[in-house]
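1. heads up, no residue letters with this:
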């Protein structure tokens, strides 16, 4: 991940400005519609050192009690897990905790921004 230049831009003057993020998130802010799945992806990012994926989206459900909500979730990338074959590997991973902290801080800023951007939508709770 690279340091990110100013990402504080907005094309719609009625929406709050996007947060200034510390890292470059690829793809970052998107608008990917998956209507058949009941989902619009708004933001995606991966933390490569710890192999974590984050996604923010608007989800809706047509079965049961229909609800449209913001969804924020993080999960391991693919089926990744950590298998250590050397006693130094845990310490090597610990050296990347600063990057993980910056990534999580950015994720928090994205969640806060999207809640301000879509105040009418509740946040989905599992």
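-> All right, it came through fine. The shown structure was predicted, so the numbers you read here are calculated from the model rather than taken from an experiment.

2. contacts, neighbours, all on C-alpha from now
-> OK.

3. residue boundaries of the strands in the chain?
-> Assigned by DSSP state E, the chain shows strands spanning 28-34, 39-47, 52-61, 67-76.

4. ok, second structure coming up, stack it against the first:
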């Protein structure tokens, strides 16, 4: 997964990247309102278009999040051709250390206590992916209608 920047533009003062879990409303994508999640994700629900040189390869980045304890990133995307993509991959900071000291018993114990946070994070990723799959047809239709977010239509 590559690092991507937010390419959406707000119109009429509407916030396109306000996460629903923070109480924000994403009017431009209604009725495509993502469900609330258990925890706050950064950046979380995006629903932003990542333009591509080819109109058939336009991508909507639906959801992105990082799980810092275990050094994992998750992303769910929809393409204009109606396909979806999702991945979990290591971030630049991973729990593997290459220093000579290696892990300490305290560091391992701290990581063990983070497993509950990992479980909640994975549950939210599953919710985001299911919502993405359920709305792939509508998102890809909107992408084919010009490769723009509904706010730009």
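-> Structure's in. What do you need? As the structure is a prediction and not an experimental result, all values here were calculated from the model.

5. follow-up on the earlier one: and of the strands of structure 1, who's closest to residue 98 of structure 1?
-> strand 39-47 (11.6 Å; C-alpha to C-alpha).

6. now that closest one, how far from the chain's geometric center?
-> How far strand 39-47 of structure 1 lies from its chain's middle: 5 Å, per C-alpha atoms, centre = their mean, to the nearest Å.

7. Same check on stretch 17-30 of structure 1?
-> 9 Å.

8. report the longest helix in structure 1, please.
-> What stands out as the longest helix in structure 1, according to DSSP state H, is helix 97-117.

9. That helix against structure 2, how far on average?
-> On superposition with structure 2, the mean distance recorded for helix 97-117 of structure 1 (mean C-alpha distance after the TM-score superposition for structure 1) is 0.7 Å.

10. what range in structure 2 does that helix sit on?
-> Under TM-score structural alignment, the match for helix 97-117 of structure 1 in structure 2 covers residues 115-135.

11. Give the buried residues for the longest helix of structure 1.
-> For helix 97-117 of structure 1, a neighbour-count test (16 or more other C-alpha atoms under 10 Å) marks 99, 100, 103, 106, 107, 109, 110, 111, 113, 114 as buried.

12. quick check, nearest of these to residue 29 of structure 1?
-> Of the buried residues of helix 97-117 of structure 1, the one sitting nearest to residue 29 of structure 1 (C-alpha to C-alpha) turns out to be residue 110, at 9.1 Å.

13. Could I get the strands of structure 1 in a markdown table, plus columns for distance to residue 15 of structure 1?
-> What follows is the strands of structure 1, written out as a markdown table (distance: least, C-alpha to C-alpha, whole Å):
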| stretch | distance to residue 15 of structure 1 |
| --- | --- |
| strand 28-34 | 14 |
| strand 39-47 | 14 |
| strand 52-61 | 16 |
| strand 67-76 | 16 |
